[in-house]
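A.B. asks: Quick one: sequence plus predicted model below, questions after.
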Amino acid sequence: MKTAVFLDRDGVINEVLTKRVKFVNKPRDLYFLPKVPEAIKNLNEYFDYIFVVTNQGGVSLGFMREKQLQKIHEHMMAELRRVGAVVHDVAYCPHKPKEGCLCRKPNSKLIEDLAKKYDVELEKSYMVGDTDTDILAGKKAGTKTVFIGDDDGLADAVYPDLYSASEWIIREMKKGEH
């Protein structure tokens, strides 16, 4: 079986609610957070897959169409590839926050579906997010979890950014190889 790192998008990979961008509704609104491409490139060396799992209620709320969201993700993946970093797949929930769907985090369906599709061993994989819903989704799926930001009290580890989180994830993964 394979290993993977599942990444939330907004607040982990790209800016959101900053001076420069409120929400990412178009490809030109996507700005990587510092050292994100380097972090993903590092993770690519040690993990079979890097996935993005993201709640995107803006689709159902009418802020963007699903085709626009797919263009944003294509743009993100292309920009990362330009610097040698690879995101293998993106799974998203387009539903409204209180719609009651099974795919919206904190549910673990996005993670579990990708794991099934790519033959990923969840116990040896990681979920990285910046909200409790990300961490809960990872825990429900059976991954180790990393919180980006101030301690949420739920995650296995807490780091200020994806780059420092990636260094910890790689150290932890190496420990498990022995």
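C.D. replies: Everything's here; your move.
A.B. asks: hey, let's count contacts and neighbours off CA atoms from now on
C.D. replies: Fine.
A.B. asks: quick one: the strands in this protein?
C.D. replies: Assigned by DSSP state E, the chain shows strands spanning 4-7, 49-55, 89-93, 126-129, 144-148, 157-159.
A.B. asks: Okay, G138 and K98: tell me how far apart.
C.D. replies: Applying C-alpha to C-alpha, to the nearest Å, the value for G138 to K98 is 20 Å.
A.B. asks: Verify the contact between A115 and S125 for me.
C.D. replies: No. With contact defined as C-alpha atoms under 8 Å, A115 and S125 do not form a contacting pair (9.6 Å).
A.B. asks: And these two? Which one has more around it.
C.D. replies: S125 (25 against 22; other C-alpha atoms under 10 Å).
A.B. asks: Pasting the second one now:
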Amino acid sequence: MRPVVFLDRDGTVNEEVGYLNHISRLKIIPGAAEGIKRLKAAGFAVVIVTNQTGPARGYFPESLVHEVNRELLKRLSVEGAEVDGVYVCLHLPDAGCDCRKPKPGMVLRAAEELDLDLSRSYVVGDRWVDIELAQRVGARGVLVLTGYGRGELEYVLPQKGLKPHIVAQDLREAADLILEDLGSLR
């Protein structure tokens, strides 16, 4: 079983733009590909887990979510960064599914399908749901200050009683801090 880093998509790997309703709005955050490459070189699986309600809200077709994910993986690959999988929840918050973060459905499915070791895992994201997801699956939560991260750290996390294991400026720094922290997981 491999250790794994689960990544949120919007605000963590690519720029947060609200609803990414057109492929032209997809922009990778500087340093994100480098961070993914460092994690992969250290032996981690890297898996994207993302909530995407735009189609359920009627803002754009589900096919756009998949197109954006394919394009994101292509652009990362061009920079030498490979991702092991992308898991998407397309449900509305009140749909009662088990996959919408912070519920663990996507992570548990990825762990089973990709033979991942959740006892040696991290969840990296810019929202409270990512930090709570980490707690729910026994992972270490990493908050990046890109996307919504700064506001979440200052206002939302204290209100919810959530504390990230690591706070990083961006995904590149998160990768470095995870690699420093790795020894404590053994």
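C.D. replies: The structure has been received and is ready for your questions. Computed from a prediction, not measured in an experiment: that's the story for all the values here.
A.B. asks: quick one, which of G138 and K98 of the first structure is more surrounded?
C.D. replies: G138 (30 against 8).
A.B. asks: Quick check: chain neighbours aside, which residue is closest to that one?
C.D. replies: M127 (5.2 Å; C-alpha to C-alpha, 6 or more residues apart in numbering).
A.B. asks: okay, and stretch 92-111 of the first structure goes to which residues in the second structure?
C.D. replies: Aligned using TM-score structural alignment, stretch 92-111 of the first structure spans residues 88-107 in the second structure.
A.B. asks: Spell out the residue ranges of the helices in the second structure.
C.D. replies: Along the second structure, the segments classed as helices by DSSP state H run 32-41, 62-78, 105-114, 128-137, 149-151, 157-160, 171-181.
A.B. asks: Quick check: most distant residue from the centroid of the second structure.
C.D. replies: G58 (23.7 Å; C-alpha atoms, centre = their mean).
A.B. asks: residue contacts, whatever residue of the first structure lines up with it?
C.D. replies: By TM-score structural alignment, G58 of the second structure lines up with G62 in the first structure. With contact set as C-alpha atoms under 8 Å, 6 or more residues apart in numbering, G62 of the first structure has no partners.
A.B. asks: Check the gap between the alignment partner in the first structure of L26 of the second structure and Q68 of the first structure for me.
C.D. replies: Structural alignment places L26 of the second structure opposite L30 in the first structure (criterion: TM-score structural alignment). For L30 of the first structure, the distance to Q68 of the first structure (C-alpha to C-alpha) stands at 12 Å.
A.B. asks: more crowded one of those two?
C.D. replies: L30 (21 against 15).
A.B. asks: Show me what F51 of the first structure aligns to in the second structure.
C.D. replies: In the second structure, F51 of the first structure lands on V47 (TM-score structural alignment).
A.B. asks: Give me the number of neighbouring residues for the residue lying closest to K101 of the second structure once chain neighbours are set aside.
C.D. replies: Leaving out its chain neighbours, the residue that sits closest to K101 of the second structure by C-alpha to C-alpha, 6+ apart is V129, at 5.8 Å. With neighbours defined by other C-alpha under 10 Å, the count for V129 of the second structure comes to 19.
A.B. asks: Please consider this matter closed, and thank you.
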